[in-house]
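Student: quick check, what structure comes out for this input:
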Amino acid sequence: MNIITQLVILTLSLLLVNADLYCTNLYKDFKHKCTPSMITIRSCCDLNTFTPSPGVYKMSTRTFGTADVYCDTATDGGGWIVIARNKKGSTVDFNKNWTNYVEGFGVLKTEFWYGLEAIRCFTDSGQWEMRVDYQKNDKTWSYLHYNQFSVGSASEEYPLTTGGFIGEGTDLFAARPQNGMKFSTPDNDNDKWLSGNKNCAATSRSGWWHNNCYTINTNSQPPNVHGNVLFTEMKIRPKDCITH
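Tutor: Got it, this is the predicted structure:
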C-alpha cells in the first residue's frame, strides 16, 4: 500500500470518527433534555434526527463562526434556517439603512432580518433552497418554494438568485422580476424605478431586492406577498438536508 493510499484511509477514518463523536455528543445533549440554547449544531439539518421543537440554537460553521439561528424543524421535513420574519403591526422597524440590512436586526423569537452577509455566507457553498410561508388576510396559509436560492457578494451588492419554483400559485420573484436584482435600502438605491429617479426602498420603507418595485416584499409593513398579508417567514436550507 503506497503512502498516498495510507494518507487517504487515515483522513477518512478521522472524518468518520469525528462525525461519530459529534453525533454521539449531540444525542447526549438531547437525551439530557438541554434547552436549545445549550446545544451547538453545525446545521439546522442536524436536528432532523431528533425532531425537536422549532427554536433558537447555536450554530457553528467554518465560514460564519458561531451564532444564534432560528431553526424551523417542522415545516416540510425541517432543517430550515429562518432568515426573515415579519407580521402586520410588527414592533420591529424594517425601515433601516444599508449597514443594518448587511448586519441584521430584530429579535429571532419574534420579527427580524438575519443579515445579508450572513445569508451570503450560508449560501456561498453548495446548493440551497428557499421557502416563504405566509398567512393571508383571511387567516389561510400558503407558501412559495424555490429549489435554487443564493445571495451574491458584498462587492456586487448582494444580488438575488432564485430558480426552480415549486410553490403554490405564481412565481412572484419572477413576476416583476426580482431575480438577479441587487439589494436596495433607502440610503442605497439599486432598483429600476427610473421614472422621476424614485427609490422603491424609501417608498416602501424597507430594504429588499427591488425592481420596479416588487410583487413580493416580506420586509414591508404590512408584509407583502402579491398584496398585503398578515405574516411572512422566509427560510433556507441545503438541498441535501432531508437526506443529511
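
Student: C-alpha from now on. contacts and neighbour counts both.
Tutor: Noted.

Student: verify the stated contact: residue 44 with residue 68.
Tutor: No: counting by Cα atoms under 8 Å, residue 44 does not reach residue 68; the two are 11.1 Å apart.

Student: so residue 234 sits against residue 84, correct?
Tutor: Yes: at 5.0 Å, residue 234 counts as touching residue 84 under the criterion of Cα under 8 Å.

Student: anything in contact with each of those two?
Tutor: Listed as contacting both residue 234 and residue 84 by Cα atoms under 8 Å, 6 or more residues apart in numbering are residue 218.

Student: the two: which is more packed in?
Tutor: Taking neighbours as other Cα atoms under 10 Å, residue 234 and residue 84 compare with residue 84 leading, 24 against 21.

Student: coming back round to it: out of residue 44 and residue 68, which sits in the busier spot?
Tutor: Remark: of residue 44 and residue 68, residue 44 carries more neighbours, 25 against 15, as counted by other Cα under 10 Å.

Student: gap between the nearest residue to the more buried one once chain neighbours are set aside and residue 101?
Tutor: Excluding its sequence neighbours, the residue lying closest to residue 44 (Cα to Cα, 6 or more residues apart in numbering) is residue 79, at 4.6 Å. Separation of residue 79 from residue 101 (Cα to Cα, to the nearest Å): 24 Å.

Student: over to residue 22?
Tutor: 34 Å.

Student: who has more neighbours, the two?
Tutor: Using other Cα under 10 Å, the more surrounded residue of residue 22 and residue 101 is residue 101, with 22 against 14.

Student: spatially nearest residue to the more buried one, not counting backbone neighbours?
Tutor: That would be residue 115: by Cα to Cα, 6+ apart, it lies 5.5 Å from residue 101.

Student: for the comparison step, fold the sequence that follows:
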Amino acid sequence: MKKGTVNELSAYRQRAWCFHLFEDFTSDNCYQLYSFGYRRNGLYNIYLNGSTKLEVYCNLENHGGGWTVIQRRVDNRTDFDRNWLDYKTGFGDKTASFWIGLENIRALTKNGDNELRIDITTCNNTKIVAEYSNFTVGPESDRYRLQLSGYQHKQGTCVQHDATIARPCFPHSNLSRKECENHKQKCCYNANVTGDHRCTHTADSMEYVNGKIFSTKDNSSGTCPSTRKGGWWYSGSTLKRRLVVLNAR
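Tutor: Take a look at the predicted model:
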C-alpha cells in the first residue's frame, strides 16, 4: 500500500464516530441490521450461520447502508505481511486497519447474492470507487478462490490519475475531449497531460485476479506475497501490470 493511501472493502448480503457494540437480536450480516432500522456506523455482533458470533464493523450511514466492512487500511501501523493462519482468522483493529479473515468472508458470501464495494483514497486525495454486483469466496480447500463479476466504475477523476489506477482509452492518442468523454469505456479527459494519458479510464484491476486462489508468504507457489509484502489473490500479471493489491505495501 502506498504511503498515505486509504482503502476499504465492503460487502453485504441479500442482494448480501463513536464505536459502540450492539447486540439486540440475532442477525447474520449488516444489511439485515440495516433492514431492521439500524442507521449508525459502528461495531455490531452478527451470527454467522445463525450461531457463530462475530464482531464486525457495519457501515450503515453511507452508500445506501448495510455494508459489512471486510478490510480497511488507513495507515501502515498494522502489519499486513502475515502468514496463512492470520489471513484465515483475521487481524487488526476493526475501528482502524484490519482484515476480517478469509474464513469469515467465506461464511458471509457462500450463499451467494453479495455485492462488493471498494473505496480508495490515494495520497493525493484522489477518490476511486468500484462496485461488483456478484462476489463470493470459496472454501479453504480451494484456497479461498475469488469470484467477481458485474464491475461498475463509480468514481474517479483523471486529473490525478497514475498508472496504477488508470489506463489509456483506445485508440491511445489523438482523441478530442468530446470523443474521450463520450467513449464507451467512460473515459475522462485531462488537457494538462500529453500522450496516452490525456484520455484515460479507471481500470478494473481486479479482473486479473478473478478466479484466482489466495496466497500468503508461507502458502504460495510464487514470489508475489513476499515481494508485495501482503496476502492477496495474486495472478501472474500482478507485478508486470502494477496492479493494485490492497493488502500490499
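
Student: got a TM-score for the pair?
Tutor: Scored against TM-score structural alignment, normalised by the length of the first structure, the superposed chains reach a TM-score of 0.68; 177 aligned residues with a Cα RMSD of 1.8 Å.

Student: so the most centrally placed residue in the first structure, which of the three states?
Tutor: Residue closest to the mean C-alpha point of the first structure, counted by Cα atoms, centre = their mean, is residue 83 at 3.5 Å. Three-state call for residue 83 of the first structure (DSSP: H, G, I helix; E, B strand; the rest coil): strand.

Student: can you give me every residue that contacts the alignment partner in the second structure of it?
Tutor: Counting by TM-score structural alignment, residue 83 of the first structure lines up with residue 70 in the second structure. Contacts for residue 70 of the second structure (Cα under 8 Å, 6+ apart) come out as 8, 9, 10, 11, 98, 99, 100, 101, 105.

Student: turn the residues you listed into TSV, columns for neighbour count, distance to residue 139 of the second structure and secondary structure.
Tutor: Formatted as TSV, the contacts of residue 70 of the second structure follow (neighbours: other Cα atoms under 10 Å; distance: Cα to Cα, whole Å; DSSP: H, G, I helix; E, B strand; the rest coil):
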residue	neighbour count	distance to residue 139 of the second structure	secondary structure
8	20	23	strand
9	20	20	strand
10	20	19	strand
11	29	17	strand
98	22	21	strand
99	26	17	strand
100	26	15	coil
101	17	12	coil
105	22	10	helix
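
Student: sorry, back to before: so what sits against both of residue 44 and residue 68 of the first structure?
Tutor: With Cα under 8 Å, 6+ apart, residue 44 of the first structure and residue 68 have common neighbours residue 59.

Student: name the element residue 87 of the second structure belongs to?
Tutor: Taking DSSP states H and E as the definition, residue 87 of the second structure sits inside helix 84-89.

Student: re earlier: what's the spacing between the residue nearest to the centre of the first structure and residue 233 of the first structure?
Tutor: Counting by Cα to Cα - residue 83 of the first structure and residue 233 of the first structure are separated by 8 Å.

Student: anything in contact with each of those two?
Tutor: Joint contacts of residue 83 of the first structure and residue 233 (Cα under 8 Å, 6+ apart) do not exist.

Student: please identify which helix or strand holds the closest residue in space to residue 43 of the first structure that isn't next to it in sequence.
Tutor: In space, and not counting its chain neighbours, residue 43 of the first structure is closest to residue 59: 6.3 Å by Cα to Cα, 6+ apart. Following DSSP H and E, one finds residue 59 of the first structure within strand 55-61.

Student: please enumerate residues in contact with that strand?
Tutor: 36-44, 65-72, 108-109.

Student: among those residues, which ones are in strands?
Tutor: Members of those lying in strands (criterion: DSSP state E): 40, 41, 65, 66, 67, 68, 69, 70, 71, 72.

Student: out of those residues, who has the most neighbours?
Tutor: residue 71 (29 neighbours).

Student: which residue, neighbours along the chain excluded, lies closest to the aligned partner of that residue in the second structure?
Tutor: Residue 71 of the first structure maps onto residue 58 in the second structure, with residues paired by TM-score structural alignment. Distances taken as Cα to Cα, 6+ apart put residue 68 closest to residue 58 of the second structure, at 4.9 Å, once the chain neighbours are dropped.

Student: tell me how many other residues crowd the one you found.
Tutor: 26.

Student: identify the residues contacting it.
Tutor: Applying Cα under 8 Å, 6+ apart to residue 68 of the second structure gives the contacts 10, 11, 12, 29, 30, 31, 56, 57, 58, 59.

Student: quick one: map the second one onto the first structure.
Tutor: Under the alignment (TM-score structural alignment), residue 11 of the second structure pairs with no residue of the first structure.

Student: confirm for me that residue 11 of the second structure is in contact with residue 67.
Tutor: Yes: shown here, residue 11 of the second structure and residue 67 form a contact pair, counting by Cα under 8 Å, at 5.5 Å.

Student: and residue 152 of the first structure, how far from residue 161 of the first structure?
Tutor: 8 Å.

Student: again but with residue 31 of the first structure, I slipped
Tutor: Applying Cα to Cα to residue 31 of the first structure and residue 161 of the first structure gives a distance of 40 Å.
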